[in-house]
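A.B. asks: quick one, what's the 3D model for this:
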Amino acid sequence: MSLKISLNFGGGAELLVDKIKKHNIELPALIKYLPDCQKEKWTIRELLLWIKDNLLKERPELFMQGESVRPGILVLVNDADWELCGELEYELQANDNIMFISTLHGG
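C.D. replies: Take a look at the predicted model:
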C-alpha cells in the first residue's frame, strides 16, 4: 500500500524544486533506497533520498549535505520541529505534512 504525504518548500527552497511550493506525493509501499535491505516503513532519511532523485531540479548540494538537509534548512513535521520528532528516524505516516524552509538568504 502506498503512502500519501504532502511536501512544502518555502523561504527560497522552492527554487530547487522547479519553483513549486506544494507537492502532494505518493510513495511506493516498498522502499528501495537502502541497498542492504528492503523495508515497508518510510523515514525522513529515505524521503530525502527520494526528494533528491525525484524533485530536485538543480543544485542538490544547496538542499542536502550527506544524508541530511543542509544547515539552514528548517524541517517541520506536521508543523512541529523535526528535532522533536526524531529527525531522520521519524517514520512517515499517511497524510503527514513535511515542510522545508530555507533560512539562508543572500545579501
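
A.B. asks: going forward, measure contacts between C-alpha atoms and count neighbours the same way
C.D. replies: Fine.

A.B. asks: all strands of the protein, in order?
C.D. replies: Counting by DSSP state E, the chain has strands at residues 3-10, 22-27, 64-65, 68-69, 73-77, 80-81, 97-102.

A.B. asks: so which residue is smack in the middle of the protein?
C.D. replies: The centre of the chain sits closest to L48, judged by C-alpha atoms, centre = their mean, with a distance of 4.3 Å.

A.B. asks: check contacts around it.
C.D. replies: Listed by C-alpha atoms under 8 Å, 6 or more residues apart in numbering, the contact set of L48 reads 67-69.

A.B. asks: another sequence for comparison is provided below:
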Amino acid sequence: MTTTTITTKSVRIEFGGGLELLFANQKSHKVDLPGTMVDGKPTNVHDLILWLRDNLLKEREELFLDKNTVRPGILVLINDTDWELEGEGDYVVQNNDEIVFISTLHGG
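C.D. replies: The predicted model follows:
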C-alpha cells in the first residue's frame, strides 16, 4: 500500500515597482503553497502565478497577467536570479524560495 504525503512549501513573495498596489498595498507576503498540484506534478512558478491571481490579487488583473503569465515589463527574480535563467514558469518552487515581481513600467 502506498501512502501519499501532502506537503506544503513556504515561499516569500515580494512585489515592487508599483505592483504592491495590486496586492492590497503589501510588498511582502509569506505563503504556503501545496507541494504538488492536482495533476500530481510539483508546484512550479506558473502555478504560483495563478495561485497569486486567485488568492492575493485584489484589483486590475490585466496589470499583472497576460495570457496566464506575468505581463511583459514585469521582472521576476527567483532567489535573486532572473527567472529566464531558471526556466521561467517551469521552475519548480522549493521550500523557502524568495520570488520577487518588479514592474519596470512607469507612467509619465
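
A.B. asks: TM-score of the superposition?
C.D. replies: TM-score of the superposed chains, computed with TM-score structural alignment, normalised by the length of the first structure, equals 0.91; 102 aligned residues with a C-alpha RMSD of 0.9 Å.

A.B. asks: how many other residues sit next to the aligned residue in the first structure for L22 of the second structure?
C.D. replies: Applying TM-score structural alignment, one finds that L22 of the second structure aligns to L16 in the first structure. Using other C-alpha atoms under 10 Å, L16 of the first structure is surrounded by 18 other residues.

A.B. asks: pretty sure L16 of the first structure sits against R59.
C.D. replies: Yes - in this structure, L16 of the first structure is within contact of R59 by C-alpha atoms under 8 Å, at 6.9 Å.

A.B. asks: returning to that earlier point: by neighbours, which of the contacts of L48 of the first structure wins?
C.D. replies: Neighbour max across the contacts of L48 of the first structure (other C-alpha under 10 Å) = V69, 19 neighbours.

A.B. asks: which residues touch the closest residue to it other than its chain neighbours?
C.D. replies: Nearest residue to V69 of the first structure, sequence neighbours excluded (C-alpha to C-alpha, 6 or more residues apart in numbering): F63, at 5.7 Å. Residues near F63 of the first structure by C-alpha under 8 Å, 6+ apart: 13, 16, 69-70, 73.

A.B. asks: output these in CSV; the columns should cover distance to L88 of the first structure.
C.D. replies: Shown next, in CSV, are the contacts of F63 of the first structure (distance: C-alpha to C-alpha, whole Å):
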residue, distance to L88 of the first structure
A13, 19
L16, 21
V69, 10
R70, 13
I73, 14
